[in-house]
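Participant: pasting the structure only:
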């Protein structure tokens, strides 16, 4: 464990082996089996989590019982309810493993210590948060200004193996359509 985290961090910032070895001491390794929860709605998000291996989803359920998937957390991604993590407020999200997963968890106090003791990590997380903000804005604008077909095609382009790893109803939820609409889209789209 930690190999993928080291690769992702080193791809983003310059960090010494000593700094990374120190960082490792602040993370909690965790294996999470498929269909188990890392976070449930109403609980505070006490960890931000790096996905070393596996696949998670972050979602909420509305008052009508419909699921709305905010994010799929794949290998090399971070997953958390950042608002809850930073404020201690109860989360509005569930984070569930879609595959058996190997995770690296860090608490808020350990995260603060990491940023203080290894300033390069402050730059790393700033870059991640900036990229996340940009991706979130693009996804929001895409939801408002593109067709369901365009959103589905973009998802397939960005994550080619997602249809083999995620049930169709979850893909429908992620792009904001019904299962029936996704089924129609899939039958109409042909890739050359």
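Facilitator: Done, it's in. Predicted model only: the values in this text are computed from it and were never measured.
Participant: rest of the way, CA atoms for contacts and neighbours
Facilitator: Fine.
Participant: In three-state terms, label residue 14 for me.
Facilitator: Three-state call for residue 14 (DSSP: H, G, I helix; E, B strand; the rest coil): coil.
Participant: Now it. Nearest residue, chain neighbours left out?
Facilitator: With sequence-adjacent residues excluded and distances taken as Cα to Cα, 6 or more residues apart in numbering, residue 14 is closest to residue 120, at 7.3 Å.
Participant: Could you list which residues are in contact with that neighbour?
Facilitator: 13-15 (Cα atoms under 8 Å, 6 or more residues apart in numbering).
Participant: Which of the helices or strands spans it?
Facilitator: helix 119-145 (DSSP states H and E).
Participant: okay, now the one to match up with it:
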């Protein structure tokens, strides 16, 4: 299975064998049961995960105890508390399995060290950072400029996001859209009835 992780990295830039060989011994398989966490607030030694099977989410726990889901991960996605890794801070979010999940993990600290040791890793890291930034910008623009119904329509119209509709409970999908489950039900009913 590590070959799937290498292939994912190589979507961003080629990795010569010596560069891959420097990471490979640090890659470990990890199985998460449903609702088990990979990362919790306060964690210090943060892992990077690559999801082979299953679905996960990351969420923030607000001061009133509300969970605010901000991202979902599916097979083929890399997952981490990216902000905490980059800034060297303790984790501020929770990464939780929504289904039984199989991952490959390695310490972010190892990857960070490889940036200095192998130019190929530095290039891969830069390309990943660009990809993450573009994704965050897209999500921010959608959240700030589109209505909840328009954001839901976008999810329905985007084949790559159909996994959200198929695998994620309605209350979590509603939280991701920034609305209540009741509001999401109304939007779905209106769209099913042909409403605009």
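Facilitator: On my side now, so go ahead. From a predicted model like this one, the values you see are computed outputs, not experimental measurements.
Participant: tm score of chain vs chain?
Facilitator: Here the superposed chains carry a TM-score of 0.89, computed using TM-score structural alignment, normalised by the length of structure 1; 192 aligned residues with a Cα RMSD of 2.1 Å.
Participant: hmm, back to that, counting contacts, what elements does the next helix or strand along the chain from the helix holding residue 120 of structure 1 pack onto?
Facilitator: Heading C-terminal from helix 119-145 of structure 1, the first helix or strand you meet, by DSSP H and E, is helix 148-158. Counting by 3 or more Cα pairs under 8 Å, 6 or more residues apart in numbering; DSSP states H and E, the packing neighbours recorded for helix 148-158 of structure 1 are helix 168-175.
Participant: From the contact counts, what lies against the helix it packs on?
Facilitator: Partner elements for helix 168-175 of structure 1 (3+ Cα pairs under 8 Å, 6+ apart): strand 67-74, helix 148-158, helix 179-188.
Participant: So which bit of structure 2 is the last one matched to?
Facilitator: Which is helix 179-188 of structure 1. Counting by TM-score structural alignment, helix 179-188 of structure 1 pairs with residues 181-190 of structure 2.
Participant: buried ones in that stretch?
Facilitator: 181, 184, 187-188 (16 or more other Cα atoms under 10 Å).
Participant: what do you get for stretch 73-85 of structure 1?
Facilitator: 73-81, 84-85.
Participant: returning to what we had before: of the contacts of residue 120 of structure 1, buried ones?
Facilitator: residue 15.
Participant: for the contacts of residue 120 of structure 1, which one is nearest residue 37 of structure 1?
Facilitator: residue 13 (31.1 Å; Cα to Cα).
Participant: quick one: contacts for that closest one?
Facilitator: 120-121, 123-124.
Participant: how about 10 Å then?
Facilitator: Going by Cα atoms under 10 Å, 6 or more residues apart in numbering, residue 13 of structure 1 touches 120-125, 127.
Participant: Equivalent analysis for residue 55 of structure 2, please.
Facilitator: So residue 55 of structure 2 contacts 34, 72-75, 77, 96-102, 163-164, 167-168 (Cα under 10 Å, 6+ apart).
Participant: check contacts around the closest residue to residue 30 of structure 2 other than its chain neighbours.
Facilitator: Distance criterion Cα to Cα, 6+ apart; nearest residue to residue 30 of structure 2, sequence neighbours excluded, is residue 103 at 5.1 Å. Residue 103 of structure 2 is in contact with 1, 5, 27-32, 38, 48-54, 75-79, counting by Cα under 10 Å, 6+ apart.
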